[in-house]
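> the sequence and its predicted three-dimensional model are supplied below.
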Amino acid sequence: MSKFNDIIYSEKPVLVDFFATWCGPCQMLSPILKQVKDNLGERITIIKIDVDKNQELASKLQVRGVPTIILFQQGNQLWRQSGVLSKDEITKIILEKTNG
């Protein structure tokens, strides 16, 4: 948990993907997030958290379904969404919420 806090308290925005290995939509989201990272490069950190292996963290952040993506900056939750979005939608939201 402390490592997670170290990551989300970064100056750089952090997009956290809560997923499960058995989740079909999660598998669809993975290449989309790679495209977002390729597009934004060093402006964003993207990490993946397996909810089955990190149940305490998922519970603390009230992740009820997967995939859920949450955008943090300096420890603040700026945005969250469950389900699959397109690369363009995710990129636009990140830039809007973090003053790009």
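Now that the structure is in, tell me what you want to look at. As the structure is a prediction and not an experimental result, all values here were calculated from the model. Residues are numbered from 1 along each chain as shown.

> contacts, neighbours, all on C-alpha from now
Will do.

> and the host helix or strand of E89, which residues are buried?
Of the helices and strands defined by DSSP states H and E, E89 is found in helix 87-97. Judged by neighbour count (16 or more other CA atoms under 10 Å), helix 87-97 contains these buried residues: 87, 90-91, 94.

> same question for stretch 8-27.
Applying a neighbour-count criterion of 16+ other CA under 10 Å, the buried positions in stretch 8-27 are 8, 12-20, 26.

> could you say which helix or strand holds the most centrally placed residue in the chain?
Nearest to the mean C-alpha position of the chain, by CA atoms, centre = their mean, lies V16 at 2.3 Å. Secondary structure from DSSP H and E places V16 in strand 14-19.

> run through who's touching that strand.
The list of residues contacting strand 14-19 from outside it, by CA atoms under 8 Å, 6 or more residues apart in numbering, reads 7-8, 26, 44-51, 58, 63, 66-73.

> and the residues you listed, which of them are in helices?
For these, the ones inside helices are 7-8, 26, 58, with DSSP state H as the criterion.

> gap between G75 and T45?
If you measure G75 against T45 using CA to CA, to the nearest Å, the figure is 13 Å.

> put this next to the previous one:
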Amino acid sequence: MPKPYPARYRANPNRKGKIMSSELIVHTGDAAFEQDVLKSDLPVLLDFWAPWCGPCKMIAPILDDIAAEFEGRLKVVKINIDDNEATPSRFGVRGIPTLMVFKNGDVVATKVGALAKGQLTAFVEASIA
């Protein structure tokens, strides 16, 4: 039997129906994508992921760190590609994890595959500058 996820990765019932990886990460879906990502006042780092994806699990704690480090300057959002097929299709996602940075509703940078924290930090800093 698999171990349960640590408490910080479980659903938080106090967050208006959104499932959170941490208090700073928003999980979105096809229906809420426009509001959560395209209409965001802050730049958005969007993670296309799936629960069965090993590299996605590897970068999850790094995304938590990025969300904390860039709080107030960047919004970190995750979308499960198994539960939401329209958005990955719309943006041509072919592999996961795929990370995209959005500014003012437009994709300004994309990376496919797991990144180390230093690489992800540099990617974000260059993308939101």
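Noted; the coordinates are in hand. Computed from a prediction, not measured in an experiment: that's the story for all the values here.

> re earlier: could you export the buried residues of stretch 8-27 of the first structure as JSON lines, including distance to G83 of the first structure?
As requested, the buried residues of stretch 8-27 of the first structure are arranged in JSON lines below (distance: CA to CA, whole Å):
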{"residue": "I8", "distance to G83 of the first structure": "21"}
{"residue": "K12", "distance to G83 of the first structure": "24"}
{"residue": "P13", "distance to G83 of the first structure": "20"}
{"residue": "V14", "distance to G83 of the first structure": "18"}
{"residue": "L15", "distance to G83 of the first structure": "14"}
{"residue": "V16", "distance to G83 of the first structure": "13"}
{"residue": "D17", "distance to G83 of the first structure": "10"}
{"residue": "F18", "distance to G83 of the first structure": "10"}
{"residue": "F19", "distance to G83 of the first structure": "10"}
{"residue": "A20", "distance to G83 of the first structure": "12"}
{"residue": "C26", "distance to G83 of the first structure": "8"}
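
> determine which two of these are furthest apart.
Using CA to CA, these span at most 25.4 Å, a distance reached by K12 and A20.

> picking that back up, which of the contacts of strand 14-19 of the first structure count as buried?
With burial judged by 16+ other CA under 10 Å, the buried subset of the contacts of strand 14-19 of the first structure is 7-8, 26, 44-45, 49-51, 58, 63, 66-73.

> distance check, the aligned partner of F72 of the first structure in the second structure against D36 of the second structure.
Using TM-score structural alignment as the criterion, F72 of the first structure maps onto F102 of the second structure. As defined by CA to CA, F102 of the second structure lies at a distance of 11 Å from D36 of the second structure.

> equivalent analysis for D82 of the second structure, please.
Here D82 of the second structure is placed at a distance of 19 Å from D36 of the second structure (CA to CA).

> do the same with K117 of the second structure
24 Å.

> V77 of the second structure now?
As for V77 of the second structure, its distance to D36 of the second structure is 8 Å (criterion: CA to CA).

> could you do D64 of the second structure as well?
If you go by CA to CA, the gap between D64 of the second structure and D36 of the second structure works out to 17 Å.

> T98 of the second structure too?
With distances defined as CA to CA, the gap from T98 of the second structure to D36 of the second structure amounts to 17 Å.

> got the angle between the strand holding V16 of the first structure and helix 87-97?
Orientation note: strand 14-19 of the first structure sits at an angle of 140 degrees relative to helix 87-97 (axes from the mean of the first three to the mean of the last three CA atoms, to 10 degrees).
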